[in-house]
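**Q** Generate a structure from the sequence data that follows.
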Amino acid sequence: MSSIDGVAPEVPPSGAGCVECDEAGGWWFHLRRCAQCGHVGCCDSSPAQHATAHFKATGHPIVRSYEPGEAWFWSYETSELFESGPDLAPPEHHPATQPTPGPAGRVPEDWVKSLNR
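**A** Here you go, the predicted structure:
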């Protein structure tokens, strides 16, 4: 990543799942973490697309995958993917015991039909 504007490495993530989905009792496909404020939101394939909504509401430009085994960053401003970037405050991903999609108990049986493509 050539610039770290919009990245605050010391800020921890907001939790183990999408903030808004947790509040509403919803579910997500994959999770994204705001690299500026730590907000965890669901990806654009998820029904509610809260990570992008967070960018639109706050202007925070960069997210990092919040999935186990993934360390890439995405810039909403430039539509650029960065394979790596600065280390962020732990944890680096949602709990490994949390299923994808998740969370357990809230994902409908026909969840694939609800994905945005």
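**Q** When you work out contacts or count neighbours from here on, use the C-alpha atoms and nothing else.
**A** Fine.
**Q** For this structure, which residue occupies the most central location?
**A** Nearest residue to the geometric centre of the chain (C-alpha atoms, centre = their mean): R32, 1.0 Å.
**Q** could you say which helix or strand contains that residue?
**A** Using DSSP states H and E, R32 maps to strand 31-34.
**Q** What helices and strands are in contact with that strand?
**A** strand 40-42, helix 50-58, strand 62-65 (3 or more C-alpha pairs under 8 Å, 6 or more residues apart in numbering; DSSP states H and E).
**Q** Could you also give me the structure for this next sequence, so I can compare it with the first?
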Amino acid sequence: MMALCQHLAALETLIPAAAYSCAECVALDDTWVHLRVCQSCGHVGCCDSSKNKHATKHFRATQHPVVISAEPGEQWAWCYKDSQMAEY
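**A** Modelled structure (predicted):
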């Protein structure tokens, strides 16, 4: 079993989604597939299966490394910097 990267290992308390929508997609009058929550600031963005990929764009703009899934029943985190996933 691979050890967790420093970003995933540092997660203590998870930040839940404050809203179940991607604000950038709403502003564009667009839709999304799934939502991700930034664990540095709480930003909610759409996933890479969505047309706009706002969660990844947020990472590129901020370098905040970890998101979690906002989808009901999904319990995983992803580190953009280390391309590593962890279940919680």
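**Q** What value does the TM-score take for this pair?
**A** The TM-score (TM-score structural alignment, normalised by the length of the second structure) is 0.83; 82 aligned residues with a C-alpha RMSD of 1.8 Å.
**Q** ok, back up a step: for the helices and strands packed on strand 31-34 of the first structure, which one sits closest to V7 of the first structure?
**A** With distances scored as C-alpha to C-alpha, the stretch of these nearest to V7 of the first structure is strand 62-65 (7.0 Å).
**Q** Just to confirm, what residue range of the second structure does that closest one align onto?
**A** Alignment note (TM-score structural alignment): strand 62-65 of the first structure is matched to residues 66-69 of the second structure.
**Q** ok so, going back, I'd like the helices and strands packed on strand 31-34 of the first structure as CSV, with mean neighbour count and distance to E23 of the first structure appended.
**A** Converted to CSV, those look like this (neighbours: other C-alpha atoms under 10 Å; distance: least, C-alpha to C-alpha, whole Å):
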stretch, mean neighbour count, distance to E23 of the first structure
strand 40-42, 29, 12
helix 50-58, 17, 12
strand 62-65, 26, 21
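**Q** Distance to L81 of the first structure for those - can I get that in a markdown table?
**A** Compiled in a markdown table, these are given as follows (distance: least, C-alpha to C-alpha, whole Å):
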| stretch | distance to L81 of the first structure |
| --- | --- |
| strand 40-42 | 17 |
| helix 50-58 | 15 |
| strand 62-65 | 10 |
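**Q** closest one to A71 of the first structure among the ones you listed?
**A** The nearest among those, by C-alpha to C-alpha, is strand 62-65 at 6.0 Å.
**Q** For Y80 of the second structure, give its distance to L28 of the second structure.
**A** Y80 of the second structure sits 25 Å away from L28 of the second structure, taking C-alpha to C-alpha, to the nearest Å as the criterion.
**Q** right, I mislabeled it, should have said A9 of the second structure
**A** A9 of the second structure is 35 Å from L28 of the second structure, by C-alpha to C-alpha.
**Q** Helices of the first structure, start to end?
**A** 19-24, 50-58 (DSSP state H).
**Q** Of all those helices, which one is nearest E80 of the first structure?
**A** Taking these one by one with C-alpha to C-alpha, helix 50-58 is closest: 14.3 Å.
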